[in-house]
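> just a sequence and a predicted model for now, questions to come.
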Amino acid sequence: MDQLNALSSPFRVIPLARLASGGRWRTEAMRSYGAPVLLWFTRGQGRITVNGKTSGYTSHNAIYVPAGTMHGFEMNSTVHGMIVVFPVGVEDELSLPEDPVHLRLQEADQHIELNRLIENLQSELESGNLASDRAMLCHAGLLSVWIERQMRALDIEEPDEDASSRLAAAYTALVEQEFHSAKTVRDYAKELGVTPTHLSRVCNKACGRPASSILADRVHYEARRLLTETHMPIKDIASSLGFASAAYFTRAFQNHTGRTPSQFRRGA
């Protein structure tokens, strides 16, 4: 089961290694969550794609991802860290950022303070004490204040994006909204007022993969999630993701993952 959906508490603090325990697709495939998250990389390095733009991350990088924002990141055995999951719908109450934020923290006191904030939240989460939900909200508020202060200290403002970055972000946002449909890259390109070739060229420039790969990645992440977390019949999963038939879904899924949906479900 997806660790981000497995626990009943509105707050979650999860080791990245645990999140990735079901396979690389758990972190690398394009997906979004219904709640905002903070990724805290304490060791290792790799690449992360957020909103259609790929950049590198290293140890002591904190990356805030708003709810509903498509993202995925590389993770190998050298990468360690935590993911903090906020409750759904608390962005305004906690004054969380509206856009993704990538904090590259170079000072030891920054690392110590963030670790302390996360540990305090985790301790309250595990305590089960009276009014722990209210206490966790207070700790999360302090974490939100910390993010805002780091943005100011590092002089992080609204991203100065070029036309290609804006188009890639617009495409990933559309895919996130409509990947359950049977829309093709051509359909998305038409909606965005560009040609499929131009859209793919822009996506390749922004995140190193064509538009078709982003779309397929998002669809098949959802397929794998439904296969591992639900008992939905395969034909219903196929229908929910816009495939014309279960047979077509099976062929597409096997081409993408190397296993049929039934094999993947049994293995999970």
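Happy to help now that I have it. Since the structure is predicted, the reported quantities are computational estimates derived from the model, not experimental observations.

> okay, CA-based contacts and neighbour counts for the rest of this
OK.

> tell me the secondary structure at residue 123.
Look at residue 123: counting by DSSP: H, G, I helix; E, B strand; the rest coil, its state is helix.

> now residue 252: which helix or strand?
Element membership for residue 252, per DSSP states H and E: helix 246-257.

> what does that helix rub up against?
Residues outside helix 246-257 that contact it (Cα atoms under 8 Å, 6 or more residues apart in numbering): 220, 234-235, 238-239, 243, 259-261.

> could you rerun that using 6 Å?
235, 238, 243, 260 (Cα atoms under 6 Å, 6 or more residues apart in numbering).

> now, which of those lie within helices?
Those of the contacts of helix 246-257 mapping onto helices are 235, 238, per DSSP state H.

> try it against this one:
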Amino acid sequence: MSALVPAYALYGEGPDGFPDDLHVETIPARAAMHDWRIRSHRHGALFQFFFIASGGGTAIIDSGAHALGPGSAIALPPLVVHAFDFAPSTEGHVVSVPTAVLDRLSHREGSWRGVFQAPLVLATGEAWSAEISAVLCLAHGEYNAHRAGRAEALAALAGLILVWFQRALTAREVAAGSDAGLSGARLVQRFMAQLQADFRLHPSLSDRARRLGVSVPHLSRVCRQVTGSSALALTHERLALEARRYLAYTSMTVAEIAFSLGFEDPAYFSRFFARHVGVSPRAYRADPARVRPKPLADARGRSAPGEDMRTRGQPLPP
């Protein structure tokens, strides 16, 4: 039987209330006391943002490994299982923002929840790094100073950090191609947000495309251009990911997992899982660490550790 993956408000502190609009701390403040290794965990109602100023290491995000170095920036939505193995003396910051704060900052279509509905890993250049470093240092100082107007200042700084990550994602999309490429990336973002919301319901691709205002061939073609995988493959990958989470971190039976993911026949679910993961559900549960999920390929047919998990392309321009 698999143990549940720990759920924290902040790593090691238990899922208690979160009183501020954001929490800011340096990476050494928590990582050093754990020998620079943060074990697998998740957060129920927090978005987290990481920035590596110097040093580096490895991030494990939903079983995928991402090499980190100076200028690496990460955005993690709630419930994503993640772990870190930092190089000693790594410097940087970790920002945690409650989902309610994101909701307050969302004021138009394409809200923050849509932008950060999947993990984001970026490699930033010198100018981008300097900008976010300045904001994070300011936020860290404001968080610890406890001066008048602290709540308002923290809310404003949370907005600046969120804007920086959104701009960084947009810049990456632009760097990856033309305006048409940017439009395609936005379509894929909308598709992924839709998929995140209803993947358990198994709507047809025709229904998904209709709701997005495009044809099925166009949706699949754009998904391949942006991610290297078809819309159907992305749909299957999302289901397989959730199945791996249930198998690794809960004691639900295979049949219970199948029904919770919208499969009417547990036997069909087992065949689906084996086809996409490479082993049966029971074999995966016996040793999740031994089985690496089949990665989504980029347009060149290769997985790309450390790249944006949604819109793979070139690192941010300096």
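Arrived safely. All values reported here derive from a predicted model rather than from experimental measurement.

> TM-score for this pair?
Remark: TM-score between the superposed chains equals 0.61 [TM-score structural alignment, normalised by the length of structure 1]; 234 aligned residues with a Cα RMSD of 5.1 Å.

> before we move on, back to that, residues in structure 2 aligned with the helix holding residue 252 of structure 1?
Per the alignment by TM-score structural alignment, helix 246-257 of structure 1 matches residues 266-277 in structure 2.

> may I see the buried residues of that stretch?
Buried positions in stretch 266-277 of structure 2, judged by neighbour count with 16 or more other Cα atoms under 10 Å: 266, 269-270, 272-274, 276-277.

> going by distance to residue 288 of structure 2, which of these wins?
Distances from residue 288 of structure 2 to the buried residues of stretch 266-277 of structure 2, taken as Cα to Cα, are shortest for residue 277 (10.8 Å).

> so residue 92 of structure 2 is in contact with residue 49, correct?
No: counting by Cα atoms under 6 Å, residue 92 of structure 2 stays clear of residue 49, with 10.8 Å between them.

> in TSV: the buried residues of stretch 266-277 of structure 2, plus distance to residue 4 of structure 2.
Below are the buried residues of stretch 266-277 of structure 2 laid out as TSV (distance: Cα to Cα, whole Å):
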residue	distance to residue 4 of structure 2
266	22
269	22
270	22
272	24
273	21
274	23
276	23
277	21
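
> and the helices in the stretch 1-150 of structure 1?
With DSSP state H, counting those that start in this stretch, the ranges of helices along the stretch 1-150 of structure 1 come out as 3-6, 16-19, 25-28, 91-94, 108-127, 132-153.

> just those: most buried one?
Per residue and on average, the most neighbours among those fall to helix 25-28, with a mean of 20 (mean count of other Cα atoms under 10 Å).

> can you redo the helices of the stretch 1-150 of structure 1 as CSV with distance to residue 267 of structure 1?
Below are the helices of the stretch 1-150 of structure 1 laid out as CSV (distance: least, Cα to Cα, whole Å):
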stretch, distance to residue 267 of structure 1
helix 3-6, 18
helix 16-19, 17
helix 25-28, 14
helix 91-94, 37
helix 108-127, 31
helix 132-153, 37
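
> of all those, which one is nearest residue 213 of structure 1?
Short answer: helix 25-28, nearest of those by Cα to Cα, at 12.6 Å.

> now residue 98 of structure 2. Nearest residue, chain neighbours left out?
residue 46 (4.4 Å; Cα to Cα, 6 or more residues apart in numbering).

> dump the residue contacts of the one you found.
Residue 46 of structure 2 touches 78, 97-99, counting by Cα under 6 Å, 6+ apart.

> map it onto structure 1.
Match for residue 46 of structure 2 (TM-score structural alignment): residue 35.

> and its match, how far is that from residue 88 of structure 1?
5 Å (Cα to Cα, to the nearest Å).

> now residue 195 of structure 1
36 Å.

> try residue 65 of structure 1
Taken as Cα to Cα, the span from residue 65 of structure 1 to residue 88 of structure 1 is 13 Å.
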